[in-house]
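> Predicted structure and sequence below. I'll ask about it afterward.
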Amino acid sequence: MSTADSLVETINSAIELTVPAAAKMGVRAVEARRGFAVTAVPNEGNGNHFGAIYAGVQFTVAEVLGGAIAAASFDTSAFYPLVKSFDISFKAMARSDLRAEATLDEAEIARIGAEAAERGKSDFVLEAVVTDAAGTVVATSRGVYQLRAIGR
């Protein structure tokens, strides 16, 4: 198993343990590396009363990217993430499996890590795009997260 596969497996285990509702929806990390994460959720079992994927499921597949990016980019034995605020804009009907993707650049990772080490916490913004199976953007999001030092 590659290091990347091991990281994805670790993130999926964390989702199951720390956010069981997301795991029940079928939210999974599918790719993660420093500064980059992709999550996915199936259409099946996540519909609403008019045949689209429920808005809360779309929110969740985008929101968990904050934890996935943190796990891929920072020392999880020293830091943990939390979400402070989250905005989502629905752009099109979501009627198939979904994929959410977000990135953080190296300069931002360095800033966050240094500030969290020095002050015990650091806020960061993560913008995500949620697409359907055809690649259509169904939602965009902007989350404000905080990386916190464990024990501070």
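On my side now, so go ahead. Numbering: from 1, shown residues only.

> C-alpha from now on. contacts and neighbour counts both.
Fine.

> Could I get the contacting residues of the residue nearest in space to the middle of the chain?
Nearest residue to the geometric centre of the chain (Cα atoms, centre = their mean): L65, 0.9 Å. Taking Cα atoms under 8 Å, 6 or more residues apart in numbering, we find L65 in contact with 37-39, 100-102, 128.

> Tell me how far it lies from F50.
27 Å (Cα to Cα, to the nearest Å).

> Over to A107?
43 Å.

> List the buried residues of stretch 14-29.
14-16, 22-23, 25-29 (16 or more other Cα atoms under 10 Å).

> Just confirm T10 is within a helix.
Yes: under DSSP: H, G, I helix; E, B strand; the rest coil, T10 sits within a helix.

> How many residues are close by it?
By other Cα atoms under 10 Å, the residues close to T10 number 16.

> do you know how far it is from Y54?
27 Å.

> before we move on, what about A117?
In terms of Cα to Cα, A117 sits 38 Å off from Y54.

> again with R99
On the measure of Cα to Cα, R99 and Y54 end up 14 Å apart.

> Give me the more crowded residue out of these two.
Between R99 and Y54, counted using other Cα under 10 Å, R99 has the larger neighbour count: 25 against 18.

> second one coming, line it up with the first:
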Amino acid sequence: MTASPPAAPLPAFAVAAVKAALHAIPMNATVGVQITDVGVGWATGECPDTPPFRNHLGTIHAGAQFLLAEAVSGAAFAGAFAAHLQQAVPLIEKLETHYVGRAVGDLQARAEADMADLPAAAAQFQAEGRARLVVHVSVTDGEAKEVMRAVAHWYLRARPAPPQG
């Protein structure tokens, strides 16, 4: 993953819409997952370290890390397909996780799709009404160490046309 976001920003209304959609998911709100920024195919987010979401070791539970990775990957995916979200449904198919350290303190996450994959995915959606995109995620803790890596497989499908009546 790159250290800085790609140059193509999303319009402010699209960023606000993606954030609102992810923040409205009850589980994200319960755990405190927040999307902090969104661009075309990338996003960042955070999750606070709170006692109810710690594990038996006193560190942040893997479930909270998983939830943050899913949310930030979904925001990156939505950023890649922002122009199509009114007529399409994004769905996660798979989230492959690798926990690489114990998480201490507030979590930060960054998700990025490979920018080279975006044109083909957009063309596939235009041609077939569906597309897939892989998003890579890195989660770091309050000590700025990477604690989790994930690979999210997202799917976009067109909403069915309303019945003609």
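On my side now, so go ahead. Since the model is a prediction, treat every value here as computed from it, not as a measurement.

> Now do the same for Q108 of structure 2: its match in structure 1.
Aligned counterpart of Q108 of structure 2 in structure 1: R99 (TM-score structural alignment).

> list the contacts for G41 of structure 2?
Here G41 of structure 2 is in contact with 76-80, 112-115, 118 (Cα under 8 Å, 6+ apart).

> out of those residues, which are buried?
By 16+ other Cα under 10 Å, these give 76-80, 112-113, 118 as buried.

> Which members of the residues you listed occur in helices, if any?
Among these, DSSP state H puts 76-80, 118 in helices.

> and I53 of structure 1, how many neighbours?
23.

> Map T131 of structure 1 across to structure 2 for me.
Checking TM-score structural alignment: T131 of structure 1 goes with T140.

> Now its match. Nearest residue, chain neighbours left out?
E146 (4.2 Å; Cα to Cα, 6 or more residues apart in numbering).

> State the distance from N55 of structure 2 to E70 of structure 2.
19 Å.

> Which of those two has more residues huddled nearby?
E70 (22 against 13).

> quick one, what contacts A62 of structure 2?
A62 of structure 2 neighbours (Cα under 8 Å, 6+ apart): 55, 99.

> what do we get in structure 1 for it?
Checking with TM-score structural alignment, A62 of structure 2 has A55 as its match.

> With G32 of structure 2 instead?
G32 of structure 2 maps onto G26 in structure 1, by TM-score structural alignment.

> from memory that match sits against N43, does it?
No: G26 of structure 1 is beyond contact range of N43, at 9.2 Å (criterion: Cα atoms under 8 Å).

> Run through the helices of structure 1 in chain order.
3-18, 20-25, 55-63, 65-73, 106-119.

> To F86 of structure 1, which of the ones you listed lies closest?
Across the helices of structure 1, F86 of structure 1 has its closest neighbour in helix 55-63 (7.5 Å, Cα to Cα).

> The closest one vs structure 2, average distance?
Once fitted to structure 2, helix 55-63 of structure 1 is off its aligned match by 0.6 Å on average (mean Cα distance after the TM-score superposition for structure 1).

> got a list of what the residue mapped onto A37 of structure 1 from structure 2 touches?
Matched to structure 2 by TM-score structural alignment, A37 of structure 1 sits across from A43. With contacts defined as Cα under 8 Å, 6+ apart, the neighbours of A43 of structure 2 are 35-37, 72-73, 75-76, 79, 110-112.

> let's see it at 6 Å
37, 72, 75-76, 110-111 (Cα atoms under 6 Å, 6 or more residues apart in numbering).

> For it, which non-adjacent residue is spatially closest?
Nearest to A43 of structure 2 is A76, by Cα to Cα, 6+ apart, at 4.7 Å.
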